[in-house]
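Asks: mind folding the following:
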Amino acid sequence: MDIRLSTATGRWVVLTTVLGSSMAMLDSTVVNVALPHIGDDLGADLAGLQWTVNAYMLTLAGLILLGGALGDRYGRRRVFVIGVAWFALASLMCGLAPNATLLIVARALQGVGGALLTPGSLALIQASFHPDDRARAVGLWSGFGGVGAAVGPFVGGWLVDGPGWRWVFLLNVPLAAVCLPVALRHVPESRDPGAHGRFDVLGAVLGALSLALVTYGLIDMSWWAGAAGVMAGVAFVAVERRRAEPMLPLSIFSSRQFTAVNLVTLCVYAAFSGFFFLAALQLQVVAGYSALAAGTALLPTTLLMLTLSARSGALGERIGPRIPLTVGPLVCAAGVLLMLRVGPAASYPTDVLPATLVLGLGMVTLVAPLTATVLASVDTARAGIASGINNAAARAAGLLAVAALPLLVGMGPEAYRVPEEFAATFRRAMPLCAGVLVLGALLAFTLVRRPALPCCHPECRVQCGVGAPTLESPVVGPVERGRVRGTADEQD
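Replies: Predicted coordinates:
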């Protein structure tokens, strides 16, 4: 396709992809703020709140690579439209759920829709626009998506305190009602003519099953489920090793740089997910903030990422990834520890704001160079699958962190209803999150040695990757990818 950005069709394509990706992005940032109200309204204990978050991340992490492959084979617009419709219907189910069990089921279905629409949103831009306009279009997509992530907690808090927590999910329905007809009318279809062979359905099922069983084992303290999850994980690796066209090509980990950056990703996004899950509860349960105040309190972190990521990406290009990937997690760890100052009647300017500013500066330092290094650590033909693996790793890390952290700090099933008990366990949880970030910094300092080649992608420069790194499309050629290549000796 050679659509120009200056045309009406070009603007419609950008609008459609921004609306679609914003649905998934908003959902990942606003739900934490609504959790105390969901628990009170539906009578859910802490495990119910954990599953409300994790059911979505579970299916999204387990199926996102398969979703991208389906788009390449059957049409990116088709799969994107199916994903948007699926996501909207699942959101409607969430908003109407009469109990916690049905809400969790609906959240899992939301994750399936997210796995279909998330890879397709950027892939549609990459495949539709003229090469001369592609970078600008991706920059608009990334920038507007960042704005959506920034306003998400504020909008979520306003909805929870106003019409109620159900509108956090119901908001997706009118967004989809705008997105779907525009996509069908104005967005051209595209597919990869080289996509062939069988889909790795068995690999996708085993991967999702492994994550589900391990998560269940951690939340419900079930050793047999955890053991079964580990066995399913071993079977997943065995299947992927033997597949001619695996969902997760294990040979990609022959790049030492790629393996190192994914280890860092596991650490930092586990810490981020655990922090944001508990911080939203701490601000409301212990500090007495409203949902709107809690959402607004965490806003500086995302605003800093939105405004300073371009400079961070440029700095990473000049000095290489090792220093940013080492310093960034350490600064984030300091921000996490500053949250220990947040207690009953906490002052926002003196207690909350310093923590969010320091955390935001650390994330600015870290996230854009991390994405660029992932793309630069493998050859051009594998940049898309490399980014997909990194994105899935981040979401899986968050999934396991939200499941494991309450168990590790002894948080009881009714802790979020007892401010004193929750505050005590929160004080034990923050040093754990900080320790995982320090581990990520040590891994980066030890293993990330080779400087990455410059990455010219706009999506590596404008980052709001609170939940996961930016997902890169696999459909762009070497020139459009800014000649991001891994060196030969990195592939051994």
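Asks: CA only for contacts and neighbour counts going forward, please
Replies: OK.
Asks: and Leu113, how far from Leu353?
Replies: Leu isn't right for residue 113; it's Gly. Going from Gly113 to Leu353 by Cα to Cα, to the nearest Å gives 35 Å.
Asks: quick one: which of those two has more around it?
Replies: Comparing Gly113 with Leu353 by other Cα atoms under 10 Å, the one with more neighbours is Gly113, at 31 against 20.
Asks: pull up the gap between the more buried one and Tyr416, please.
Replies: Distance, Gly113 to Tyr416, using Cα to Cα: 30 Å.
Asks: could you do Pro321 as well?
Replies: Distance, Pro321 to Tyr416, using Cα to Cα: 39 Å.
Asks: kindly report the same for Gly148.
Replies: Using Cα to Cα, Gly148 is found at 28 Å from Tyr416.
Asks: which one of the two is surrounded by more residues?
Replies: A count of neighbours by other Cα under 10 Å puts Tyr416 above the other of Gly148 and Tyr416, at 25 against 21.
Asks: and that one, which of the three is it?
Replies: Here Tyr416 is recorded as helix under DSSP: H, G, I helix; E, B strand; the rest coil.
Asks: these two touch, right, it and Ala280?
Replies: No - at 11.0 Å, Tyr416 does not count as touching Ala280 under the criterion of Cα atoms under 8 Å.
Asks: compare with the first, here's sequence two:
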Amino acid sequence: MRIDETRNRGGFVSIARLLSRLTHSNSARSDKLDPHLLRVAGVVVLGAFMSILDTTVVNVAIRGLTKAFQAPLEMTQWISTGYMLALTTIIPLAGWAADRFGTKRLYLASILLFVTGSVLSGAAWSMPTLILFRVLQGLGGGMILPTGMTLLSHLAGPQRMGRLMGIVGMPIVLGPILGPTLGGWLVDDVSWRWIFFINLPVGVIALYAAHRVLERDDPKPHHTLDWLGVLLLSPGLAIFVYGLAETTAAGSFRSLIGDGCVLGGLALIVGFVLHALRRDDALIDVRLFGRRVVASAACTTFLLSAAVFGISILLPLYFQMVRGYSAFDTGVLVAVEALGAVTSMPLASYLTDRIGAGKIVLAGIACITLSVLILSMIGDATPIWTIEVALFLEGLGKGSTMMPATSAALGTLRKHEIARATSGLNAIQRAGGAIGTALLAVVLTRGISRVAPVDGTRNLHTGVISRGDDYFPLTLGQVFGHTFLWSLGIIVLAACSAMLLLNSKAAIGNEEPISPGD
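Replies: Next comes the predicted model:
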């Protein structure tokens, strides 16, 4: 009897060992980026690059478009503002639409809408029609990135999320940097219409590739739309961003329209949060952001977006206003930031899957901090190589922060939670970028008004600014340096938030996510 029990026990042990080996083998295989997954990532990168590039490529064409259509600058600015508002408004709907109609269908529809808006924008015959078509373009562009990230998250699983987010992060980092360079070249040497027409061939390739590569997923018609959430969040985000744009244009936080829209938008957003906490199928499941890793990632990316987007606005202005470079030359100088991001992003993505996001994000924040400290000391005659070193360091930091933090958050979610969480993370990042841009633009405007007051005189050669009996021993370059210091405080707050990501690898590998109903 004992012999039989021993044999049975030995058999069970052998079977257990065999299953364990098979499990480890499958785990090792699933940890690799297989060709199909890389093809899907390529499709997502194509779409994301179009959407993000078009956010900045138009900025250098504003002055030329004002002359081409004989329109006032206040009206021409709506080419960028209308696109940004449409982009912000539609993002919250992406998660629900992905569940309701299927992720592949939504991705194809988003690219088609974006390309259609691009072609119509390039063929616009007046300023009002161009603004209208840009809004159409923004409605498509706003859904491309969150839908693409949802596609990858479903396929990758937590063990490959870091590396895939590194691939998708390339257009997110490169788009704002390459946009002004490409836009400046097209406007100077070709035609402003080609800043829109260039999306047609890329969009056609992206549509064909998405149709062939992406697997069809089943829609869930029973997912009803949270209408109250739509009426609260989408207008709230749009009004909030519009208020920040008005504040930026006014150059102070004393704009009645700007301040009113900011407060009104915030009230609607807070109303949505209170509504979503009481509803299981809310437009964005805000209860997911109550988890440590997701909340930390959201807060970190929000603050980093505020700091980094603000800096990306300041540097081109510095090169043009202080150093006198053209739009194209400015784009070339800023492009070294892309070199830093391309250098760090693959390594950061690989290490995120190995040691967790926390250490990688903190290392990236350290690089950005050093970069901002260098930029805070610039003046009118700072050597260009010093600024380029700072830009390269900032690129290293950007490549090591945004996507690793996002991958840490998505890696803790269940499949059915990813779509709506992705929409929330994208909306938070957009809001952070808008806030940072407005804040640093206002600080810069106030600084310039002190250096070059309307009723005073300015001597840039001596650096002494006179206004009546007052003297301001500042140069225009130093005003930019002082403005960079404001972003340093934001980065320090981001570092504090990123501390909570230090155990994110354990969370990705072991934490069982809590369901919305728990």
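Asks: any chance you could map the helices in the stretch 251-400 of structure 1?
Replies: Per DSSP state H, counting those that start in this stretch, the stretch 251-400 of structure 1 carries helices over the ranges 256-281, 291-297, 299-319, 322-338, 353-376, 383-408.
Asks: contact partners of the third one?
Replies: In other words, helix 299-319 of structure 1. 143, 146-147, 149-151, 153-154, 324, 353, 356-357, 359-361, 363-365, 367-369, 372, 451-455, 460-464, 466 (Cα atoms under 8 Å, 6 or more residues apart in numbering).
Asks: filter those residues to the buried ones?
Replies: By neighbour count, with 16 or more other Cα atoms under 10 Å, the contacts of helix 299-319 of structure 1 hold 143, 146, 149-151, 153-154, 324, 353, 356-357, 359-361, 363-365, 367-369, 372, 451-455, 460-464, 466 as buried.
Asks: could you measure the counterpart of Ile313 of structure 2 in structure 1 against Asn390 of structure 1, distance?
Replies: Aligned counterpart of Ile313 of structure 2 in structure 1: Phe277 (TM-score structural alignment). Distance of Phe277 of structure 1 to Asn390 of structure 1, given as Cα to Cα: 21 Å.
Asks: next: Leu213 of structure 1.
Replies: Taken as Cα to Cα, the span from Leu213 of structure 1 to Asn390 of structure 1 is 21 Å.
Asks: neighbour count winner among the two?
Replies: Asn390 (28 against 23).
Asks: quick one: map that one onto structure 2.
Replies: Aligned by TM-score structural alignment, Asn390 of structure 1 pairs with Leu425 of structure 2.
Asks: residue contacts, that match?
Replies: By Cα under 8 Å, 6+ apart, the neighbours of Leu425 of structure 2 are 298, 406.
Asks: kindly report the same for the one 5 residues further on.
Replies: With Cα under 8 Å, 6+ apart as the criterion, the residues that contact Arg430 of structure 2 are 88, 302, 305.
Asks: which contacts among the residues you listed does structure 1 share?
Replies: With both residues aligned by TM-score structural alignment, their matches' Cα atoms under 8 Å, the contacts of these that structure 1 also has are 88, 305.
Asks: quick one: what's aligned to Val202 of structure 2 in structure 1?
Replies: Matched by TM-score structural alignment, Val202 of structure 2 corresponds to Leu175 in structure 1.
Asks: who's in contact with the host helix or strand of that match?
Replies: Under the criterion of DSSP states H and E, Leu175 of structure 1 resides in helix 172-186. Contact partners of helix 172-186 of structure 1, identified using Cα under 8 Å, 6+ apart, comprise 9, 12-13, 16, 19-20, 23, 77, 81, 84-85, 87-89, 91-92.
Asks: also stretch 123-131 of structure 2?
Replies: With Cα under 8 Å, 6+ apart as the contact definition, stretch 123-131 of structure 2 has outside contacts at 69, 71, 75-76, 78-79, 82-83, 120-122, 133, 193.
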